[in-house]
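Participant: Need coordinates for the following:
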Amino acid sequence: MNKEKRYEIFRRLREDNPHPTTELNFNSPFELLIAVILSAQATDVGVNKATDKLFPVANTPEAIYALGVDGLSEYIKTIGLFNSKARNVIETCRLLIELHGSQVPDNREALEALPGVGRKTANVVLNTAFGHPVMAVDTHIFRVSNRTNIAPGKTVLEVEKKLMRHVPKEFLIDAHHWLILHGRYVCRARTPQCGSCRIEDLCEYKHKTSD
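Facilitator: Predicted coordinates:
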């Protein structure tokens, strides 16, 4: 795919949604970090249902740490893998209190040192909370990047590096939100909605549907 096509793809996505953001509910970098940790192999809707009850009660490292694993588990037990996530969140809260003055660090190395935080989670926090031009590649972005040919790759890291290289700079801050939303609602895994897709004429997918 050439750079002119890529530019037009992101221009249209921006035109349709000038200020995209995550669908996770949060009001601080800490709330975002906890929500993203909880969202692994879970839906944003499911995470929001849990955090909408949790955050009014506890939305600081000290408050969540005080709940303990058992107390936190009661709030998040509707989310998949809640036992291991509860342990990770409690340990993350302890480390934030002890090492970071209860603040979420805004650098990748410190974030990835927290339990339950991998590269994708760190990238979400760096981008959405702190405005870093990074790309958090999830299953939706991986699929869209390969299917459209925007940034094909065999691994998540390969796709991430290609997107960082090929997405025009003016779109980089918001690009991962546009791609996630496009993959979630239009370029869906089993039944892509090609007939109603804003970028169908630019997409290089060979098996387009006529929905």
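
Participant: all contacts plus neighbour counts: C-alpha atoms, from now on.
Facilitator: Will do.

Participant: packing partners for the longest helix seen in the chain?
Facilitator: For the chain, the helix with the greatest residue count under DSSP state H is helix 82-99. Here helix 82-99 touches helix 29-38, helix 61-76, going by 3 or more C-alpha pairs under 8 Å, 6 or more residues apart in numbering; DSSP states H and E.

Participant: May I see the buried residues of that helix?
Facilitator: 82-83, 85-97 (16 or more other C-alpha atoms under 10 Å).

Participant: about what we covered before: need the helices and strands packed on helix 82-99 in JSON lines (columns: distance to Gly46 and mean neighbour count).
Facilitator: Shown next, in JSON lines, are these (distance: least, C-alpha to C-alpha, whole Å; neighbours: other C-alpha atoms under 10 Å):
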{"stretch": "helix 29-38", "distance to Gly46": "9", "mean neighbour count": "23"}
{"stretch": "helix 61-76", "distance to Gly46": "9", "mean neighbour count": "17"}
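
Participant: Nearest to Ile180, out of those?
Facilitator: helix 29-38 (14.2 Å; C-alpha to C-alpha).

Participant: C-terminal to that closest one, what's the next element?
Facilitator: helix 44-54 (DSSP states H and E).

Participant: And that next one, what's buried?
Facilitator: Quick answer for helix 44-54 (16+ other C-alpha under 10 Å): Asp44, Gly46, Val47, Asn48, Lys49, Ala50, Thr51, Leu54.

Participant: residues in contact with the last one?
Facilitator: Okay, so that is Leu54. Tyr75 (C-alpha atoms under 8 Å, 6 or more residues apart in numbering).

Participant: So it versus Glu158, what's the distance?
Facilitator: Remark: distance between Leu54 and Glu158 (C-alpha to C-alpha, to the nearest Å) = 36 Å.

Participant: ditto for the first one
Facilitator: Note on Asp44: its distance to Glu158, by C-alpha to C-alpha, is 25 Å.

Participant: Repeat that for the third one.
Facilitator: Distance of Val47 to Glu158, computed by C-alpha to C-alpha: 28 Å.

Participant: again, but for the fourth one
Facilitator: Counting by C-alpha to C-alpha, the gap from Asn48 to Glu158 is 30 Å.

Participant: try the fifth one
Facilitator: Lys49 sits at a distance of 33 Å from Glu158 (criterion: C-alpha to C-alpha).

Participant: Another for comparison:
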Amino acid sequence: MPILLAAAALAQATPVPPPTAPAAPAPVDVARMAALYDEACLQTFPIDGQLDALMMKKGATPMPADQVRISLKEDPGRGWRVRDGDQTFVVLLELPPYHACSVRASQNSTGSSVDLAPYRAVVDRFVATHRDFAAQPPMDMTRGGIRIHGEMQSRPLPNGAENLLVINQQIVDPKLLEPGTTSTPLRFVHQIVTKS
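Facilitator: Predicted structure coming up:
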């Protein structure tokens, strides 16, 4: 009986831990993200019906229109959540006038670098079989405590342009690391812009 009383006393004396914040996203597996981008946005897009079929085949979860609007704003389109093990990716299809397919992932980082080699590898293969792509100057800027890095390759089309982009946002201001503000997107985009 003394052991039970001691255990009960210890249990009462043990402080209850504070509620934990929601779990941070797993580090982005750039290789898996790039493979999905290659399959969905480089090999299947811009044939929208085939992208719909691919998402169904993958068991992707269609996103409600209000969630799609968070990313696409007023532009028309649709989106899916794709689970791949411990990773969840978002695939968005933006409909004309800005016809685009993107794969996005949330990351929780404070400025650590992301190895974009897997993205560059799939884009290099695509560019090797499609003429006239040219790398544009990279973009690096910091706004509101968030560092934005962008890379783009572009080629002219008879009535517009085709663009391949990667946009990586990293938090650099620790004051932004409060619950709900730590997730920043990594985006791979294939865009076809048509002049009106």
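
Participant: Got a TM-score for the pair?
Facilitator: Superposed pair, TM-score by TM-score structural alignment, normalised by the length of the second structure: 0.22. Supporting alignment: 75 aligned residues with a C-alpha RMSD of 5.5 Å.

Participant: before we move on, back to that, turn the helices and strands packed on helix 82-99 of the first structure into JSON lines, including distance to Phe10 of the first structure.
Facilitator: Below are those laid out as JSON lines (distance: least, C-alpha to C-alpha, whole Å):
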{"stretch": "helix 29-38", "distance to Phe10 of the first structure": "25"}
{"stretch": "helix 61-76", "distance to Phe10 of the first structure": "36"}
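
Participant: Those: which one's closest to His140 of the first structure?
Facilitator: Between those, helix 29-38 lies closest to His140 of the first structure; by C-alpha to C-alpha that is 15.4 Å.

Participant: Just give the number of residues close to the spatially closest residue to Leu36 of the second structure that is not a sequence neighbour.
Facilitator: Computed as C-alpha to C-alpha, 6 or more residues apart in numbering, the closest residue to Leu36 of the second structure that is not its neighbour in sequence is Val103, at 7.5 Å. Taking other C-alpha atoms under 10 Å as the criterion, the count of residues near Val103 of the second structure is 26.

Participant: Checking Val103 of the second structure next. Helix, strand or coil?
Facilitator: Secondary structure assignment for Val103 of the second structure (DSSP: H, G, I helix; E, B strand; the rest coil): strand.

Participant: That one: what's it in contact with?
Facilitator: Met33, Leu36, Tyr37, Cys41, Phe89, Val90, Val91, Leu92, Arg187, Phe188, Val189.

Participant: Pipe those into JSON lines and attach neighbour count, distance to Asn163 of the second structure and secondary structure per row.
Facilitator: Compiled in JSON lines, the contacts of Val103 of the second structure are given as follows (neighbours: other C-alpha atoms under 10 Å; distance: C-alpha to C-alpha, whole Å; DSSP: H, G, I helix; E, B strand; the rest coil):
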{"residue": "Met33", "neighbour count": "23", "distance to Asn163 of the second structure": "18", "secondary structure": "helix"}
{"residue": "Leu36", "neighbour count": "20", "distance to Asn163 of the second structure": "18", "secondary structure": "helix"}
{"residue": "Tyr37", "neighbour count": "27", "distance to Asn163 of the second structure": "14", "secondary structure": "helix"}
{"residue": "Cys41", "neighbour count": "26", "distance to Asn163 of the second structure": "12", "secondary structure": "helix"}
{"residue": "Phe89", "neighbour count": "23", "distance to Asn163 of the second structure": "21", "secondary structure": "strand"}
{"residue": "Val90", "neighbour count": "21", "distance to Asn163 of the second structure": "19", "secondary structure": "strand"}
{"residue": "Val91", "neighbour count": "29", "distance to Asn163 of the second structure": "17", "secondary structure": "strand"}
{"residue": "Leu92", "neighbour count": "23", "distance to Asn163 of the second structure": "16", "secondary structure": "strand"}
{"residue": "Arg187", "neighbour count": "21", "distance to Asn163 of the second structure": "13", "secondary structure": "strand"}
{"residue": "Phe188", "neighbour count": "27", "distance to Asn163 of the second structure": "11", "secondary structure": "strand"}
{"residue": "Val189", "neighbour count": "22", "distance to Asn163 of the second structure": "8", "secondary structure": "strand"}
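
Participant: Return the member of these nearest to Gln153 of the second structure.
Facilitator: Val189 (10.6 Å).

Participant: Spell out which helix or strand contains Thr121 of the first structure, please.
Facilitator: Going by DSSP H and E, Thr121 of the first structure is in helix 119-128.

Participant: If you compare the directions of that helix and helix 29-38, what angle comes out?
Facilitator: Compare the direction of helix 119-128 of the first structure with that of helix 29-38 by axes from the mean of the first three to the mean of the last three C-alpha atoms, to 10 degrees and you get 150 degrees.

Participant: which of the residues in helix 119-128 of the first structure are buried?
Facilitator: Lys120, Thr121, Ala122, Asn123, Val124, Val125, Leu126, Asn127, Thr128.

Participant: Quick one: list the elements packing against that helix.
Facilitator: Contacts defined by 3+ C-alpha pairs under 8 Å, 6+ apart place helix 119-128 of the first structure against helix 29-38, helix 108-112.

Participant: which strands and helices sit next to the longest one?
Facilitator: With contacts defined as 3+ C-alpha pairs under 8 Å, 6+ apart, the packing partners of helix 29-38 of the first structure are helix 44-54, helix 82-99, helix 119-128.

Participant: Please repeat the previous calculation with a cut-off of 10 Å.
Facilitator: Contact partners of helix 29-38 of the first structure among helices and strands, from 3 or more C-alpha pairs under 10 Å, 6 or more residues apart in numbering; DSSP states H and E: helix 44-54, helix 61-76, helix 82-99, helix 119-128.
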